[in-house]
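[1] Quick one, fold the following:
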Amino acid sequence: MDQLNELIAEFASLVWGLPLVILLIGGGLYLLILSRFLPFRYLGHSLDLLRGKYDDPNDPGEINHFQALSTALSSTVGMGNIAGVAVAIALGGPGAVFWLWISAIVGMSTKFFTNTLAVMYRGKDTEGNIQGGVMYYIVEGLGKSWKPLAVFFAIAGLVGALPVFNVNQLTQAINSILLEPQGIETGFGTNLIIGIILTIITSAVILGGLYRISRTVSKLVPAMVAVYFVAVIIILFVNIAELPGYMSMIFTDAFAAENYKGEPLFGGIVGGLMILGIRRGAFSNEAGIGTATMAHGASKTSEPVREGLVAMLGPAIDTLVVCTLTALAILVTGVWQSSDANGVSLTAAAFRNSIPYVGDYVLLLCIAAFSISSLFSYSYYGTKCLNFLLGAENKHYYNYFYILSILVGATTSLSMMINLIDGFFALMAIPTMISTLILAPRVMKAARIYFKKYLK
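    The predicted structure is shown next:
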């Protein structure tokens, strides 16, 4: 297992090299400039779309804008925001948060383009149903000769969509917050039992398909964000004296990298810190990775630009709001320096320090909601990929593979799981960003027509 862990870590480091950073961040900056900062100019209109102001029940698709964003957010507003941010701060200190923010700002433009394309170039599966996603807009937008790139994305997506990190961290949270304080000895046996329970819950929902998934998460996601938001505000209020110093330190440490403990990159520790923040940002909001295109591609709309505008809210909610809340809670309580914990256990220590008696349990409730909703959405992404590769009649086989992986995630180490998903996310980003950059001028042409029509 140690050798396998080391091999997966080397694989993740290899694919997250300089070329991918240039593709993700450089490509995102190009899209931001090409659109003349469109995500920030039309935020008000995006919120109108999300509220359903322009919904038409006769539009093609399966789910409305709000359900599409909720489904996409349920996979991004998850353990990446609680455990992923904690991993970033434990390794990189306050400066990692700055690079998380940069990935989100750039990611808003990337999300606009990728999810506009997901509706603009929808394809049909072998049963004749309309489907959206990176693999479809590669084939429909760039032509059949580009299909190998689409197949590459779908194969990487089969692994990238596995819920192993979320399950791993939920298991760790249940052990450290619920079982160990009661004197219950934890280990492989308790992890396996937790995995079996999660398998049963997940099976009941995902075997019901997208409609049941979207209905479940559209209720769960707003509620869990609200609870988490209130809890962190309490923590910040309790530690208000520490807040200004850490807000300043996020910016100064981003370039000084005095608290970075990882490997140097680009010839220095600042490069290593930058990569750490971008990796954790990509894991958190998935901008440029392409998974969310499969949820937004199923939205009921005849205007592709609308879905892009709704989708771009994802990184703002996910990283600029939820990740920042987690980061500040960890920083102002000082647990990032006083605790050896990592991942979700570090966030739990912050909650425990500032909200005695109930803080742990409030966090566990949020973690359970985040993780379980993520389990529902990622299964949908995996079935979409298998649908593209082997046909609609075979897509349900992915669910059995997916359910089995829950048991693996519950009983395996954190480092192995996070490196595995990081690595395959990186592979998914390659076809996503290449195809998006090529098709970007078509998105801008459609955007100009749309805004001239609706926002005179």
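[2] From now on I want contacts and neighbour counts done on CA atoms only, so please keep to that.
    OK.
[3] Distance check, Val332 against Ile235.
    For Val332, the distance to Ile235 equals 8 Å [C-alpha to C-alpha, to the nearest Å].
[4] what does Lys144 give?
    53 Å.
[5] In terms of neighbours, single out the busier of the two.
    Ile235 (23 against 11; other C-alpha atoms under 10 Å).
[6] tell me which element that one falls in.
    Counting by DSSP states H and E, the element that carries Ile235 is helix 210-238.
[7] buried residues in that helix?
    For helix 210-238, burial by neighbour count (16 or more other C-alpha atoms under 10 Å) applies to 210, 213-214, 216-218, 220-221, 224-225, 228, 231-232, 235-236.
[8] Can you give the distance of the helix ranked longest in the chain from its chain's centre?
    Criterion DSSP state H: the longest helix present in the chain is helix 414-454. With C-alpha atoms, centre = their mean, to the nearest Å as the basis, helix 414-454 stands 13 Å off its chain's centre.
[9] this one as well, want them side by side:
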Amino acid sequence: MPTLEEFSQRFVDAVWGTPLVALLLGGGIFFLFYSRALPYRHFGHAVGIMLGRHDTPGEAGELSHGQALAAALSGTMGLGNIAGVSLAIVAGGPGAVFWMWISALVGVATKFFTCSLGVMYRGEDSMGKLQGGPMYIIREALPRQFYPLAILFAVAGLVGTLPLFQANQLTALIGDTVFNGNMPGWGGPTIGICIACLVAGVIFGGLPRVAKVAVAVLPSMVVVYMLMTLYVIISNAALVPAVFASIVTEAFTPQAAGGGFIGTLLIGISRGAFSNEAGVGTEVMAHGAARTNEPIREGLVAMLGPVIDTLLVCTCTALVILLTGQWQVPGELSGITLTANAFVGEMGHFGLIPLAFVTLILSTTTMFTGWYYGAKCFGFLFGAEVQHHFRWVFVGTVIVGASVSIDMVFNIISGAYGLMAIPTMVSTLVLAPKVMAAAREYFARHPY
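    Just a heads-up that it's a prediction; the model follows:
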């Protein structure tokens, strides 16, 4: 009889096989060429939309373009950027980082298509309120025989958006910082209860409060983390060219960690998807709440996510880990603990203080947004009238996540992410012509 940890490993291995990676990577490449790189040619316009230069008062939705991006980024710029990168390098070597870059580059096109559809095919929930997300896209735009895919997304979304991973890794860092790595048995549940109270204080205020918190804290988090990583990179500047070379060469070498070329590719793409969520569909729910009647505008804003999330923040984390050589230190370290050791090696134990701040912001804002995603899935399945009850389930899983093993938690969440990607990518591939027709019409009216 397999243990829960063994079962979780079998689950994630089964989901994140070659077919799913081919769907995500191949789908992203298809969107890139099918659009003739249209999203990539309008980055300047996308930034202008995000800054509010093209807002139209009175349009439908809950959030401004900037708030929608901040809410989505608070979900994507989570501990996948710190702990997830560490797990990818330990499992797949430096070459996994290269495939995370590729997932981000094609993810730009994927997010443009998926999030444009999120606004284009918003649907009413059981209380008559306008909602966005892959389950509503499938229900509103596709024939009835596709409806099981909407159910699959909502069920997988209930699991994949739970705060298990964030609570687990935040607790681990607090244990390293406060208890010097020797946290007593009561420490995990106690920390989990404290985190749960913090999360409850925000999510009981609804999506607008989540977005306001994200807008307020994310910029400071990015600045602090960039300064920390720049310090490590500058301190090891002579090694940077060799590290970049190893990332590229080990992405293709048969001797790469993680089972050779295919193993490294699978690890990099899956960790990249976990980080930037391109093609997974969660971000579609946040961007679907944007206050706009122009689907293409929201698609353009959404495509900025993988650039900020993976190409910038994840790359900085990877350089810190690779430059310090922590991933090669004998032992069982991974996740946030390995990343923390990399900073401690360069900055001393003082480095744990800003890292704790960044981790607190990343993990809690991800939990805030995760609640919104999970609640929408819950409301789709059981009715919007009862979705407020999901708050209590969500808060309870914070305490559970603080007390279980990192491998089991990561496998469950990553596997659920993979299942969400199936209905998201299938529906987007089918509806891609609708997006291109809307894009041609939009740019005919707005020739930027």
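[10] quick one on the thing from earlier: pull up the aligned stretch in the second structure for the next helix or strand after the helix holding Ile235 of the first structure.
    Downstream of helix 210-238 of the first structure, the first helix or strand assigned by DSSP H and E is helix 243-256. With TM-score structural alignment applied, helix 243-256 of the first structure matches the range 240-253 in the second structure.
[11] what do you get for stretch 216-227 of the first structure?
    Going by TM-score structural alignment: stretch 216-227 of the first structure matches residues 213-224.
[12] Show me the contact partners of that stretch.
    67, 70-71, 74, 354, 357-358, 361-362, 365 (C-alpha atoms under 8 Å, 6 or more residues apart in numbering).
[13] Using neighbour counts, trim those to the buried set.
    Here, 16+ other C-alpha under 10 Å leaves 67, 70-71, 74, 358, 361-362, 365 buried among the contacts of stretch 213-224 of the second structure.
[14] Serialize the residues you listed to TSV and add fields for secondary structure and distance to Met50 of the second structure.
    Output for these, formatted as TSV (DSSP: H, G, I helix; E, B strand; the rest coil; distance: C-alpha to C-alpha, whole Å):
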residue	secondary structure	distance to Met50 of the second structure
Gln67	helix	8
Ala70	helix	10
Ala71	helix	12
Ser74	helix	15
Val358	helix	24
Ile361	helix	22
Leu362	helix	21
Thr365	helix	19
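[15] so which of those comes closest to Val395 of the second structure?
    Distances from Val395 of the second structure to these, taken as C-alpha to C-alpha, are shortest for Thr365 (13.7 Å).
[16] Just confirm the closest one contacts Gly75, I think it does.
    Yes - using C-alpha atoms under 8 Å, Thr365 of the second structure is in contact with Gly75, at 6.8 Å.
[17] Can you give me the distance of the residue most central in space within the second structure to Gly205 of the second structure?
    The centre of the second structure sits closest to Thr76, judged by C-alpha atoms, centre = their mean, with a distance of 2.8 Å. Distance of Thr76 of the second structure to Gly205 of the second structure, given as C-alpha to C-alpha: 21 Å.
[18] ok, back up a step: could you pull out the buried residues of the match of helix 243-256 of the first structure?
    By 16+ other C-alpha under 10 Å, the buried positions in stretch 240-253 of the second structure come out as 240, 243-244, 246-248, 250-252.
[19] same thing with stretch 134-146 of the first structure?
    Using 16+ other C-alpha under 10 Å as the test for burial, stretch 134-146 of the first structure gives 134-141, 146.
[20] which other residues reach that stretch?
    Residues outside stretch 134-146 of the first structure that contact it (C-alpha under 8 Å, 6+ apart) are 114, 117-118, 120-123, 147, 149-151, 153-154, 290-291, 293-294, 388, 432, 435, 439.
[21] Next step: the residues you listed restricted to strands.
    If you go by DSSP state E, those have Gly123 in strands.
[22] Counterpart of Ile330 of the first structure over in the second structure?
    Checking TM-score structural alignment: Ile330 of the first structure goes with Ile321.
[23] Name the secondary structure element that contains its match.
    Assigned by DSSP H and E, Ile321 of the second structure belongs to helix 315-324.
[24] Any buried residues in that helix, and which?
    Buried, per 16+ other C-alpha under 10 Å, within helix 315-324 of the second structure: 315-324.
[25] One more: stretch 419-428 of the first structure?
    For stretch 419-428 of the first structure, by 16+ other C-alpha under 10 Å, it's 419-428.
[26] between the residues you listed, which is closest to Lys384 of the first structure?
    Of those, the one sitting nearest to Lys384 of the first structure (C-alpha to C-alpha) turns out to be Met428, at 14.0 Å.
[27] What does that closest one correspond to in the second structure?
    Matched to the second structure by TM-score structural alignment, Met428 of the first structure sits across from Met420.
[28] gap between that match and Val119 of the second structure?
    Look at Met420 of the second structure and Val119 of the second structure: by C-alpha to C-alpha, they are 19 Å apart.
[29] Ok, Phe244 of the second structure next?
    39 Å.
[30] how far off helix 243-256 does the helix holding Ile235 of the first structure point, in degrees?
    Using axes from the mean of the first three to the mean of the last three C-alpha atoms, to 10 degrees, the inter-axis angle of helix 210-238 of the first structure relative to helix 243-256 is 110 degrees.
[31] Helix 210-238 of the first structure vs the second structure, mean deviation?
    On superposition with the second structure, the mean distance recorded for helix 210-238 of the first structure (mean C-alpha distance after the TM-score superposition for the first structure) is 0.8 Å.
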